[in-house]
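Chemist: The following comprises the amino acid sequence and a computationally predicted model.
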Amino acid sequence: MCSIEKILVSIVLINILRLETYLCAKNNSKIIMEDAQEKYKFLITGGYRPKIDTLAKYVVSIRGSKHRWFFGDDHKCGGSIISPKVILTAAHCVCKRHSRIRLKPSDLTVVAGTPRRLVPTETTQVLKVDKIIRHVYYKPLTFRNDIGILLLVKNIYEDGVAVQRISLQTHHLPPYTKCTVLGWGRVFFRGPMPDEILHVDVSIMPDNYCDARTDKYAFGMMCAGDLADPEKDSCSGDSGGPLICNGSVTGIVSFGVKCGIPEHAGYYTNVTSYLEWIRENGFSKLRPVNLILLVILQIFLMKVKLN
């Protein structure tokens, strides 16, 4: 076969593969739902989908500025809605790979209002980023101070069903407190990402357990897992998403040893250790009217919890 014919054949094969990839992604959610019913134990790792999802409304998908082949193929990280204009996430999600160099706001978009990654729904909101903030002392090699904020150009519309802000955990929780982490991360180490968001229930582990399993453990970190089932873990693509305990965002998915490894746990940025930083770099950047409304809402949420 001459070189021109080889080139033409290659072009045809590439386009066939692109079409198959697109069609596969388009039908992915249907396949996932059918398989999830009986055939597979989904990992987030070790995760599940609740019949009534009350947590996905707090979570956003942080993506590139434009998908490559199909909607959702540029998902990078998760994030938490802590005000209509403020998204809480990990520093490594808003920086260039293995560096402290921040991405440009135009490099990212935020998708809210749907548990689906690949299929836009009636409640899906795609929002532009106005400003990126990461902790000034973030250390990419050790993941210290792995916390960042995205300030949005426009407010997220909150309907309380598909989209809602979540409160911040204001005090340190004791070991073995049960929590839930959720996201669109890989279903196992180096595996595929799901279309529909997955949940996994884990418990906060004691500091000595966390410290004994990595030399990176430091102030501002926490770890969580399940001693009886080590497959219950966050994974690549869940980064930046929330660890929710007692209805508040308590941790931010940061790093781990692969995913679901026995005798290990997932590591999270401890939100309670950074409350002042979040207020100074997130809420204080809002206009005074928005800030007052946010304070009132936070007080209201705390009263509801106490009652």
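Modeler: Received the coordinates, thanks. Numbering: from 1, shown residues only.
Chemist: For the rest of this, base every contact and every neighbour count on C-alpha atoms.
Modeler: Noted.
Chemist: any idea which residue sits dead centre in this protein?
Modeler: Among the residues of the chain, residue 78 comes closest to the average C-alpha position under C-alpha atoms, centre = their mean, at 2.0 Å.
Chemist: what helix or strand is that residue on?
Modeler: Assignment of secondary structure by DSSP states H and E places residue 78 within strand 75-83.
Chemist: same for that strand, what does it pack against?
Modeler: Secondary structure elements in contact with strand 75-83, counted by 3 or more C-alpha pairs under 8 Å, 6 or more residues apart in numbering; DSSP states H and E, are strand 59-64, strand 86-89, strand 242-245.
Chemist: I'd like those strands as TSV, with mean neighbour count and distance to residue 114 appended.
Modeler: As requested, the helices and strands packed on strand 75-83 are exported to TSV (neighbours: other C-alpha atoms under 10 Å; distance: least, C-alpha to C-alpha, whole Å):
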stretch	mean neighbour count	distance to residue 114
strand 59-64	26	8
strand 86-89	28	16
strand 242-245	27	16
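Chemist: and the comparison structure, right after this:
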Amino acid sequence: MITMLQGVFITSIISALAVQDCTCVKIIGGQDAKPGTGSYMALIKDTAENFCGGILIDKLWVLTSANCVVKQLSVSIGTHSFKDRKEAQTFEVVEAKVHNKYNIKTEWNNLALLKLNTTAKLNKLVKTLSLPKSAKDIKPGTKCKVLGWGQTTPKDEDPSDILQETTVTIIDRKICNSEGYYNKNPVVNDDMLCAGDESGKQAKMCRGDIGGPLICKSSSLKSKSLTGIAIFAKGCDVKKKPGIYTRLSNKYIQWIKKTIKSKTKNISIEQK
């Protein structure tokens, strides 16, 4: 059963998505990802066919944005084509755990975990993406990758059939918080990242699904690593409104590990 408190929480999430123009599954100017590239990508859907991105980090758990948590969710993994999901594995979400300090107004602590009803079967199309071993901050100018099934042009609201990917660049938080950009609405703090066009003149968020991964390679990392989760976009391809991501800092990595291991429930939504 969904409690009254949970019902209010769900309603507030839906309202927030509407205000932010966030079905937010939009990759503008991306390119088709090669089959198998997004083997860790999760397609999260509700009964109204609204969808989000997510990351399979464990055979039983998907990491996503708190903004994606509504009732009656299902998850498809192993999906390359949005329309053709014959080879995909589909699951019900039996439990959703939102970070206990998530603030819908500020977007702080915006992350959630979805527990699947059965374990995913790993194969060439379905793989987990490990949590980062290093939680060091990512320097401005770092190139990162985002993936999603979203629309491919600002005017076309239909999702892309084929998984899309593109490159974004980390932008200094001071720039993102400046008057010409987000003007501290929301405030991009140390647990968040701002990424878009290298010049900062044109946003590329809406180039990544809400809930989808930000994958970066920095001087402190020998290979590309899961770095963040897409959480916020102001419209789609709007100038000086880059995408905002929750950065997987040490405290979030510890929260994720503890949540997965723990049998206690934080915020749960039972599927009917």
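Modeler: Good, I have the coordinates. Computed from a prediction, not measured in an experiment: that's the story for all the values here.
Chemist: coming back round to it: alignment lookup: the residue nearest to the centre of structure 1 to structure 2.
Modeler: Residue correspondence to structure 2 (TM-score structural alignment): residue 78 of structure 1 is matched to residue 53.
Chemist: And the helices in structure 1?
Modeler: Secondary structure of structure 1, counting by DSSP state H: helices at 3-38, 207-212, 275-281, 288-306.
Chemist: Residues contacting the shortest one, please?
Modeler: Pointing back at helix 207-212 of structure 1 there. The set of residues external to helix 207-212 of structure 1 that reach it, using C-alpha atoms under 8 Å, 6 or more residues apart in numbering, is 217, 218, 222, 223, 265.
Chemist: The last one and residue 32 of structure 1, how far apart?
Modeler: Computed with C-alpha to C-alpha, to the nearest Å, the distance linking residue 265 of structure 1 and residue 32 of structure 1 is 26 Å.
Chemist: Of these two, which one has the most company?
Modeler: Legend: neighbour count by other C-alpha atoms under 10 Å for residue 265 of structure 1 and residue 32, higher for residue 265 (31 against 15).
Chemist: give me every residue that touches the match of residue 78 of structure 1.
Modeler: Counting by C-alpha under 8 Å, 6+ apart, residue 53 of structure 2 makes contact with 25, 41, 42, 43, 44, 64, 148, 209, 210, 211, 212, 213.
Chemist: got the contact list for the third one?
Modeler: Residue 42 of structure 2 sits next to 53, 54, 55, 56, 62, 75, 76, 77, 78, 79 when contact means C-alpha under 8 Å, 6+ apart.
Chemist: That one maps to what in structure 1?
Modeler: Using TM-score structural alignment to pair residues, one finds that residue 42 of structure 2 aligns to residue 60 in structure 1.
Chemist: Excluding chain neighbours, what is closest to residue 116 of structure 1?
Modeler: For residue 116 of structure 1, the nearest residue in space outside its immediate sequence neighbours is residue 196; the separation is 4.5 Å by C-alpha to C-alpha, 6 or more residues apart in numbering.
Chemist: Turn the helices of structure 1 into JSON lines, including distance to residue 47 of structure 1.
Modeler: Converted to JSON lines, those look like this (distance: least, C-alpha to C-alpha, whole Å):
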{"stretch": "helix 3-38", "distance to residue 47 of structure 1": "11"}
{"stretch": "helix 207-212", "distance to residue 47 of structure 1": "22"}
{"stretch": "helix 275-281", "distance to residue 47 of structure 1": "29"}
{"stretch": "helix 288-306", "distance to residue 47 of structure 1": "27"}
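Chemist: Which of those helices sits closest to residue 139 of structure 1?
Modeler: Proximity of the helices of structure 1 to residue 139 of structure 1 was assessed by C-alpha to C-alpha; the nearest stretch is helix 275-281, lying at 16.2 Å.
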